[in-house]
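Asks: Please find the sequence and the predicted model below.
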Amino acid sequence: MSPRCRIRAFHRPSWRSWNLARQAGRDARIGTVSSDAEVTTSPVVATVYEHLLDSITRGDLQPGDRISDAELAKEFGVSRTPVREAIQRLRDIGVIEASANRFTRVAVVAPEQTAKAMTVWIALFCALVDEVVENAASETADAMESDHEAFLSALAREDYPAMARANFDFYDRLAAHSNNEVLTRSLTSVVHMVRLGSLYLPQAIDVSQLSRWQGELLAAVRQRDTESAVAAIEGLKGIQVPLG
């Protein structure tokens, strides 16, 4: 399938996002968005970034699929500059890879890379729970419980994409409360590599273990028990990532 066909198969953004993107593109072309900083924070960059990331994590775009900045710019009705900025952001977090004058494509994450990324994620998340669990609000625990229930429901249906979404949403609840920007940026980068890689493992991981450690972490957050929360994250080390 050609890059053109793949891009047109994307789920289109909402009309509100579409209009924001078009306006930002017009602003960029007439010079009201001129500096690198302004382009980086423009609505069109955020819109294209989220659109591509969502397409990748849903599986609409798969590892190795080509991405054309020209086609994306045409789809959104904007210049290629903000589209390239969005693509660069996705390269920074490891879900898109490129070779000059050859290709820009969804990253191919090998199972070995997924396992290594998971090890890094566990270490980073231990640091995060050490920071935030002691002051976790009851609303955070309530949201995590809803995600846990969604995970269990998806598990019962054997709906693995829904299970993956609920699992990552569950952990994101705590990440949102960190005041350590370096830590959260690092987590954002590695979690998307884990998420992308886990979609294409040769075999499924032991999801019953995921369920167990979610439950342990939820209980620790309810009690604001940092030590038990760290133990629940470290328990994930026992989940083997299939390598072949």
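Replies: The structure has been received and is ready for your questions. A quick note: this is a predicted structure, and the numbers were derived from the prediction, not measured.

Asks: going forward, measure contacts and count neighbours with C-alpha atoms only.
Replies: Will do.

Asks: What's the local residue count around the residue nearest to residue 46 when sequence neighbours are not counted?
Replies: In space, and not counting its chain neighbours, residue 46 is closest to residue 86: 7.0 Å by Cα to Cα, 6 or more residues apart in numbering. When counting by other Cα atoms under 10 Å, one arrives at 25 neighbours for residue 86.

Asks: these two touch, right, residue 86 and residue 43?
Replies: No: contact criterion Cα atoms under 8 Å: residue 86 and residue 43 do not qualify, at 10.5 Å.

Asks: Roughly how far does the residue positioned nearest the centre of the chain sit from residue 134?
Replies: Nearest to the mean C-alpha position of the chain, counting by Cα atoms, centre = their mean, stands residue 192 at 4.0 Å. According to Cα to Cα, to the nearest Å, residue 192 and residue 134 sit 26 Å apart.

Asks: what ranges do the helices span in the protein?
Replies: Counting by DSSP state H, the chain has helices at residues 3-8, 15-30, 36-40, 43-58, 69-76, 80-92, 111-132, 138-157, 160-175, 181-198, 207-223, 226-234.

Asks: A further structure is provided below for comparison with the first:
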Amino acid sequence: MPIPERGGLIARSLLRDDAFRSIRSAIVDGTLAPGERINDGDLAQWLGVSRTPVREALARLEEAGLVQTKPGRYTMVSPLDPRAVRAAQSVVAAMHELAVREAVPTMSPAEIEAMRAANARFAAALRADDVEAAIAADDEFHEVAVTASGNPALAAVLDQFTPVLRRLERLRFSSLRGRESVDLHDRIIALCERRDSEGAGAVARANWQALDPLVQAALGDVAQPA
């Protein structure tokens, strides 16, 4: 059988996607700090791939607002931009509200239990001051409603804008303020059990708006002259 002309595109796509996720994770967790200049050759060596998927990944990261490029001059991790963070917060809060409202009418007991279990892991991670585990558990909690909504557009939008907030949320979850989310999650679960889609959606939005004090403080620090 002749080799299909499109053969190899899957492998290239996987390399590009893997590079994108790896570099994005390094930006979100602070391994690549805001304002740090990055080189596609160094990233390719680190990831064990060619420069092509790295360059494609960097182009996607620039669209997501996590990387800035000056062609022929430099590529760097985007500094924390107050306007970008505010915009991302508004979009993420609205999308999670919509996800919960769409998910609640058909949410199963197993899905509600998955939310409860994720919130228990979230609370335990906060008590242990384990920021990585807290963020992972928080993602798992919110992902239940996003998946249950059956709306792929929601997932796509959140995948683009949530990483912008995650850099700040690391500060939130390493402080006592992060513990407020546990109570908000519990309220969302209770409202989902009562099939109150409007109420649950409103609390889901409030959960992401609770970032306001941290956003104000962190972005105020960024705005201060060196």
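Replies: In hand now; what should we look at? None of the values given here were measured: they were computed from a predicted structure.

Asks: now for the residue nearest to the centre of structure 1: what does it line up with in structure 2?
Replies: Using TM-score structural alignment, the equivalent of residue 192 of structure 1 in structure 2 is residue 163.

Asks: Spit out the contact partners of the nearest residue to its match once chain neighbours are set aside.
Replies: Leaving aside its chain neighbours, residue 163 of structure 2 sits nearest to residue 28 (6.3 Å; criterion: Cα to Cα, 6+ apart). Taking Cα atoms under 8 Å, 6 or more residues apart in numbering as the contact definition, residue 28 of structure 2 lies against 163-164, 166-167.

Asks: Kindly report the same for residue 43 of structure 2.
Replies: For residue 43 of structure 2, the contacting residues are residue 54, by Cα under 8 Å, 6+ apart.

Asks: can you redo the helices of structure 1 as JSON lines with distance to residue 105 of structure 1?
Replies: Formatted as JSON lines, the helices of structure 1 follow (distance: least, Cα to Cα, whole Å):
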{"stretch": "helix 3-8", "distance to residue 105 of structure 1": "9"}
{"stretch": "helix 15-30", "distance to residue 105 of structure 1": "22"}
{"stretch": "helix 36-40", "distance to residue 105 of structure 1": "21"}
{"stretch": "helix 43-58", "distance to residue 105 of structure 1": "11"}
{"stretch": "helix 69-76", "distance to residue 105 of structure 1": "11"}
{"stretch": "helix 80-92", "distance to residue 105 of structure 1": "10"}
{"stretch": "helix 111-132", "distance to residue 105 of structure 1": "17"}
{"stretch": "helix 138-157", "distance to residue 105 of structure 1": "30"}
{"stretch": "helix 160-175", "distance to residue 105 of structure 1": "22"}
{"stretch": "helix 181-198", "distance to residue 105 of structure 1": "13"}
{"stretch": "helix 207-223", "distance to residue 105 of structure 1": "29"}
{"stretch": "helix 226-234", "distance to residue 105 of structure 1": "32"}
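
Asks: before we move on, back to that, format the contacts of residue 28 of structure 2 as TSV; extra columns: distance to residue 82 of structure 2.
Replies: Below are the contacts of residue 28 of structure 2 laid out as TSV (distance: Cα to Cα, whole Å):
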residue	distance to residue 82 of structure 2
163	14
164	11
166	14
167	13
